[in-house]
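>>> Predicted model and sequence follow; I will ask about them next.
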Amino acid sequence: MKKFLCILLALIMVNLCLMSGVVLAEVGETNGNPVVIGDPSVLPVGPSGKSFIQNPTTYCNPISLTQGSGRVLRGGEPVITMFEDDYYLFVSMQRGYWWSHDFKDWTWVSASNLASGIIGVVEIDGKLYSYAGNSNDRVTVTDDPKSGIWTDAGRFSSTNYGDAAMLYDEETGRLFMYYGWSQILGIRVVELDKTTFKEIGEPVVCIWGDPHNHGWETRYSDDLIFPYFDHREYRPEEYGWTEGGHPLKYNGKYYLLFASIGLEFYSYGHGVYVADDPMGPYVYSEHNPLTMKTTGVAPGAGHGSIFQDRDGNVWTVCMTGYALDGGRGDTLIQLFPTGVDEEGVMHGKVEYGDYPQYLPGVKADPINDNYTGWVLLSLDKRVETSSTLENYWPAFAVDEDAKSYWSAQTGDPGEYMTVDLGAVCDIRGIQVLWDRAGTSGGGWGSLDRYQSYTVEVSNDNQNWTLIIDKSNNPQDLRTDYIELPTSVHARYVKLTNVFTPDNGRFAVKALRVFGNPEEATFTKVENVTAVRSIVDRRKASVVWEPVPGAEGYVVRYGIEPDKLYNSYMVYWDNYLNIRSLNVDPEYYFEVEAFSSGTPHYFENTFETRGRGAELDLRRQPTGGSTTTDRVMTYETYGRDEVYVFENITPGTYTLSHTFGMRIWGPQQLTEEQLIGTSTEPTYTALNLMEFGIGTTRWGTIGVMVYPGETSGRIEVVLKYDQAVEPDVQPEVILTGSDSVQPGSEFTVGINLNTDDQDIYAEDITLNFDPDVFEYVATTGANEDINIMDSKLIDTDTLRIIAANIGGVNGSNSPILNVSFKVKSGVENTIGTIAVTQAKLGVAPSGAVLDATLATKSISIGGSTPSVDKTALISAINNAQSLYDDAVVGTEPGQYPQEAKDALLDAINAAKAVKNDPSATQSQVDNAVTALNTAVQAFEAAVNKSPDINDDGITDVGDLAIVAYYYGKTSASEDWAAAKIADMNGDNKIDIVDLAYVAANIPGEVFEE
């Protein structure tokens, strides 16, 4: 015992020494495993008071929009534009808007003369014009939008410009109106007079919806989030609404953004057409959809706008439906990076789209580098609550379902939910999504205080540190995302109600905890199979090999191998049915697995939602009518189950299993037994019935009666004989390479599938081939796994005893790393490492479980023959010197950028072979040949001097030499002489070579 305590003390001292730069939380945490916080002085985070973006660096979709102390606003049909180097955000149905210089801090501007409707804005010659074509024909203008003063500027020719959006082409001075929202009528464009706003010419249809050929433009009834109408049923398939046309001129092309299929669907999204002229014709992009997000808490990404930020990067802002109480609710905002590739293909980035992303202006290349890398730590983790309204289960707050939510039984202060992340995590951000349950009134009037709460963290679920304090929250944020200003390392996250408005219950759609950027893994899946439907080419089925420990997968797809611009996110499953494809092109697919590095918790619904076995108490009070009370029973695994029936008055009572056997009674209870102040039972009936599973008895059922001041209570107790663990089969998993090189050192990982048990200790015995391997060392998979003993008890047997601080519970949870070395002289054979005993300690019950064992066979390769890399090293040094000295430019002796890039690629490929210890001589020789060929091509690409006759001046004499050899190619017999006229090194003499020499002849004519 003394040795054990000494080891623990040493571990604690080591951990304290390593924590330079951070401090232990001083508030609440007093136990031996405190929360670690970087800078406690910046916590807790309070209300920001901001309308749109709440944080300095990141955002997390979906985003709530507010104004002052008013109710959450409808983020409908959002438009973001830049005017005089500031951002402006407009949404429909508002007499005002917001502006920001940095996209972080937004200021509300009230504008009483602003047209109210589906808003649109356009800049024309230094002034900003606004309109709402759905509702009226007015156009208003301002040269100072921060003032909120807009004056009438003209009237449209029509009040039927539904979903109106204008484009002013500064190069031509022409103004165009795009409008239309319909399932069959399409989107039109018409040219307007830029001063009167009257039509010039006739409208032209740009596009119609095409659900026959574009799967993502099809409304499927089973894709519905909530219905928008009740006069009919949704058909199995319907035309999508083609709506929200929004133009953008970019690099000389005209892009027309449009939305399809409707706000009420998970697959609501955006697509684009492109044209060379604003009036068309417009060509459909087969890379569509541009934005479409069907999974997670924020499905739907349609009817918004595209804009360029201050750095010229393109973004798409969308509106998304937000279900309340499982039905139609609010409309919120989503923001996605968007790009235009070298071939002019516009594409959006929705993968990890409802995880924290960087704000515009933070990253130089947001289309490729905008995800923070903070993964979702709370996904399907164990949740503890203060109370639960039946059918609104705790698991619903962490299941990433857009419609489900957990609700407490009341909205009283103190109602709470706690998420166990399964391990101490690096927490970077927290997002809470609220629902509405049991509220009174319509929720329209402004309040002084909205949903108010606190967030605390802990490492033991007992001692808590406050990190977010919104106890007096003045903002109606349907979604509340907090980017933590300092590092927080903790295992448990507790969300506590302080105030719920509108007399509602404390209802949480999602408590989302993000972080672990260093522990998270992103793994490309190798075995992916996609099958296109023969009957309906809009559809495909994708299946892939599961990755151990993966929580989810990003399935990328596209019509070119290097342009997989579309994606879905899948949690847990290793398959996906897609119906968003375009009929004509072929598709390519890839899958990326992601993991937070935390244990996987498997919910036991017998424990969390009940057995389905209920108890009925039949009441026959003296002089009263007969009634029945009913309660659900829950597994507790060794902790006595107690079910309480209150307000017991004198009479006759009977306890039964609902629809089943009688357990107790009928029993007469008297006033003497039920009225009084004693804390002891006045009536006891024990061992009434047995309960258990299979052939194993767990315990017996008893009834006890307690008195009260005006009435008594009956407690039904399912009393356990002893600590009972569920009938489970935990499993040991061996990980690591299946093949190693002679003489090499390697690591075998020991992971556990705990089958929903909290494992706090292990006693594991390993057996290995002593003629093949020798044992090196054992370490814990993380800092919470402490090796108490690890020693050889025989030449081929290793015993390891470990303790897990905080416990382990999950699927494929890493526990130990055991290092071995291949013995000298051993090669071309197979060795075996096996777990022959695995005893797991469960807490707090103290039960010991025997895990399923595992064996791993490892092949040892042969010795690698000596490989001579001298020539390769020399070739690399030569090429690198040539690369370093080369100057990019158009002057003689300089090189084109693409030629230098090609040489660098060849150098890197050669270096990869040089650094590969398993490279064969043949691979080395081929690398030398390939690099020398690349060097020759690079040298040939140098910009030649136009002074061909080498007389010190470029003139018609040089031009004559090119004209003389005009038409010659590398296949010509006299190419050896003719190639002096090949200026661009393309192995032919043509007009390009003539033009090059002519352009370098001195003189104003040629210079012009």
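Nice, thanks for sending it over.
>>> hey, let's count contacts and neighbours off CA atoms from now on
OK.
>>> What residues does Val350 make contact with?
Neighbouring residues of Val350 by C-alpha atoms under 8 Å, 6 or more residues apart in numbering: 291-293, 336-337, 566-567.
>>> Output these as JSON lines; include the columns neighbour count.
Converted to JSON lines, the contacts of Val350 look like this (neighbours: other C-alpha atoms under 10 Å):
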{"residue": "Thr291", "neighbour count": "31"}
{"residue": "Met292", "neighbour count": "29"}
{"residue": "Lys293", "neighbour count": "27"}
{"residue": "Phe336", "neighbour count": "27"}
{"residue": "Pro337", "neighbour count": "27"}
{"residue": "Asn566", "neighbour count": "25"}
{"residue": "Ser567", "neighbour count": "24"}
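>>> Just the ones of these in strands?
291-292, 336-337, 566-567 (DSSP state E).
>>> spatially speaking, which residue is in the middle of this structure?
Tyr352 (3.1 Å; C-alpha atoms, centre = their mean).
>>> ok, and here's another one to check against it:
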Amino acid sequence: MKVNTPFAKARTTLHLAATALSCLIITLATHRATAQQATYCNPVDLDYTYMVVNSHKNISYRSGADPAVVGFRGAYYMFVTRSMGYWHSKDMTEWEFVDPEKWYFQGSNAPAAFNYKDSVLYVTGDPSGIMSLLYTDNPKKGDWKAVPAILWNLQDPAFFIDDDGRSFIFWGSSNVHPIRGYELDTRQRFIPKGETVEFFTLEEDKHGWERFGENHNHPTLDGYMEGAWLTKHKGTYYMQYAAPGTEWDTYADGVYTSDDPLGPYTYAPNNPISYKPGGFINGAGHGSTAEGPGGQYWHFGTMAISVNYKFERRVGQFPAFFDADGLMHVNTAYGDYPHYAPSDPDRQGAFTGWMLLSYNKPVTASSTRGDFAPPHVNDEDVQSVWVPEADDEAPWVEIDLGEKSTIRAVQVNYNDYESDIYGRQDSLYHQYVIEASLDGQTWRALVDKSDNYEDVPNDYTELSQPAEARMIRFRSLHVPTQNLAVSGLRIFGKGAGKTPAMVKGFGADRDRDRRNVTLSWNKVKGAQGYNVRWGIAEDKLYNAYLVYDKNDLELRSLNTDQEYYFTVEAFNENGVGKASKMIHTD
């Protein structure tokens, strides 16, 4: 994602000169990102494309959604809705944008991708729904060619070639129609072969998580079923699908299984399999599952921002598994905290245990515009934003962590407040310095991005060495947008105090409407929040919901014919406490 263009450098010459004096205080003690980061933090930091679909309304926003990730010849490729290109990675950790020689003008829409025996990479997903099947043996170059046949009236397609050479197309994006598919004639230009098969549709009266709206609580509209993706594992076909809607905190993926690509398919009892309704940024639906380094599976999904427009989105990455009973599941617990990356072969996918040091700590800033107040940078809400005054030439924001803490990583999340940018721009970059202090008087640079020429809208930096500090100050030097706007300045590490005690008084009241359960527990002294876990057996607590500053939760995502087990754990900046006694509901 380097953009070391002379034009980009020229734009910042005057600004860098003006800040040179302040930059002299940066010493050799500066902590920079490790040469190869061993951890990552959602949302994935890509140079997301600015959408043009609402340019006629002067609505400017970045978005990345519906990621289709596949391996090809020892590397990985990520195709994202309307991105005017795609991304390449050697390790599924660091991603570099590919500007292909030939591509869809607006980018693919809800793309499908498939690696056929490391010889050809296929992609489809034209925004019109009437599409060609593209192929290349050099995706890094992007000399795509089209199969001489058109696939008609397909939305959110999934393309799949089985081990025996049979090929299939699946699709669906509707609050009425089911996921459907048919076989393609591999020898005849992938034209349809056989009749269309209807696989399954939403059953909202049985599956609480398929209901539309924030917390599955829209009063009138039905949920959407979309985003088919087929994964074959040990002879079983896992047909994944998304519901109930991309703009909601509840956007998730479920799965049906079969012993044949054309079904019949059976609903998995632990659905939804990829679900993240709590925390800083929500959503884990409409994505793909890919085998990464060392054979570890990863699920990539869509996360919602929905501030400038309802389809303002980001990409999330979560470790995925198949248990001994063949149940597919995705670990989203603490899913927007640092985890070990695919580039770390021994620990990949594991939670680092680095906690949030900055949450709701005292904040001051150089200036504030209107209601876009400084506390919005650390309230763990991606939809709230700090914006300084327009004439603030040296904006900064400062957080008092309250005590000396060990800092391991930082994440800066920018927002597109009145950005007025459209399409794919090559000269975008962010520059800033994050400084640390023990006393608020003597400062040293913790992260130095003053010479950065990369576009990093969700910039995550793992420190090369842990740092001790109490005060953190972010100084913005350059943003590509008209206005600086920060939705999250997140400081990770460990505090010097005690982890919270075990949660007590945990209870569950399952409603007459068995899709819903109300959970409550006693507050734990010193807790920032709580992580609720649940599942279909004591050893299958595959779902999680993180909440801050509350000791109850209305969970509306259950399946009516399923029994469940629940537990909850308290956490704070010092770590995670012991889980409560487990509760079973019939």
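Now that the structure is in, tell me what you want to look at. Model, not experiment: these values are computed from the prediction.
>>> hmm, back to that, so what corresponds to the residue nearest to the centre of the first structure in the second structure?
Aligned against the second structure by TM-score structural alignment, Tyr352 of the first structure finds its counterpart in Tyr334.
>>> Find the nearest non-adjacent residue to its match, please.
Distance criterion C-alpha to C-alpha, 6 or more residues apart in numbering; nearest residue to Tyr334 of the second structure, sequence neighbours excluded, is Leu546 at 7.1 Å.
>>> Can you show me the helices along the stretch 301-450 of the second structure?
In the stretch 301-450 of the second structure, no helices are found when defined by DSSP state H, counting those that start in this stretch.
>>> likewise the stretch 1-150 of the second structure?
Going by DSSP H, counting those that start in this stretch, the stretch 1-150 of the second structure shows helices at 6-18, 20-23.
>>> Format these as TSV; extra columns: mean neighbour count and distance to Asp392 of the second structure.
Output for the helices of the stretch 1-150 of the second structure, formatted as TSV (neighbours: other C-alpha atoms under 10 Å; distance: least, C-alpha to C-alpha, whole Å):
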stretch	mean neighbour count	distance to Asp392 of the second structure
helix 6-18	12	13
helix 20-23	11	16
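>>> all helices of the first structure, in order?
With helices called from DSSP state H, the first structure shows them at 2-18, 366-369, 605-608, 671-674, 870-885, 897-915, 921-940, 956-964, 975-978, 991-999, 1004-1007.
>>> Determine the number of other residues adjacent to the residue nearest to Tyr334 of the second structure.
23 (other C-alpha atoms under 10 Å).
>>> what does Thr352 of the second structure give?
Neighbours of Thr352 of the second structure (other C-alpha under 10 Å): 17.
>>> That one -> the first structure?
Checking TM-score structural alignment: Thr352 of the second structure goes with Thr372.
>>> do the same with Thr196 of the second structure
In the first structure, Thr196 of the second structure lands on Pro203 (TM-score structural alignment).
>>> which one is its match nearest to, not counting chain neighbours?
Val190 (4.4 Å).
>>> Alignment lookup: the one you found to the second structure.
So Val190 of the first structure corresponds to Tyr182, using TM-score structural alignment.
>>> before we move on, back to that, surely the residue nearest to the centre of the first structure and Tyr371 touch.
Yes. Under the criterion of C-alpha atoms under 8 Å, Tyr352 of the first structure makes contact with Tyr371 at 7.1 Å.
>>> what's the overlap in contacts for the two?
Joint contacts of Tyr352 of the first structure and Tyr371 (C-alpha under 8 Å, 6+ apart) do not exist.
>>> ok, for Gln94 of the first structure, nearest residue in space, not its chain neighbours?
Using C-alpha to C-alpha, 6+ apart, the closest residue to Gln94 of the first structure is Ser116 (5.9 Å).
>>> Against Glu286 of the first structure, how distant is the one you found?
Going from Ser116 of the first structure to Glu286 of the first structure by C-alpha to C-alpha, to the nearest Å gives 36 Å.
>>> got the contact list for Gln620 of the first structure?
626-627, 651-653.
>>> Just the buried residues out of those, in PyMOL syntax.
To isolate the buried ones among these in PyMOL, judged by 16 or more other C-alpha atoms under 10 Å, type:
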select buried, resi 651+652+653
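>>> Adding distance to Gly504 of the first structure as columns, could you present the contacts of Gln620 of the first structure in TSV?
Output for these, formatted as TSV (distance: C-alpha to C-alpha, whole Å):
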residue	distance to Gly504 of the first structure
Thr626	33
Thr627	29
Gly651	37
Thr652	38
Tyr653	36
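>>> all strands of the stretch 701-850 of the first structure, in order?
712-720, 731-735, 739-740, 745-753, 759-768, 773-780, 785-794, 797-808, 813-822, 829-842, 848-850 (DSSP state E, counting those that start in this stretch).
>>> Please identify which of those is closest to Ala999 of the first structure.
Between Ala999 of the first structure and the strands of the stretch 701-850 of the first structure, the tightest spacing by C-alpha to C-alpha is seen for strand 739-740, at 62.2 Å.
>>> Can you work out which other helices and strands pack against that closest one?
strand 855-860 (3 or more C-alpha pairs under 8 Å, 6 or more residues apart in numbering; DSSP states H and E).
>>> What residues in the second structure pair up with the strand it packs on?
Going by TM-score structural alignment: strand 855-860 of the first structure matches no residues.
>>> now swap in stretch 142-150 of the first structure and tell me
Using TM-score structural alignment, the partner range for stretch 142-150 of the first structure is residues 136-144.
>>> That'll do, ta.
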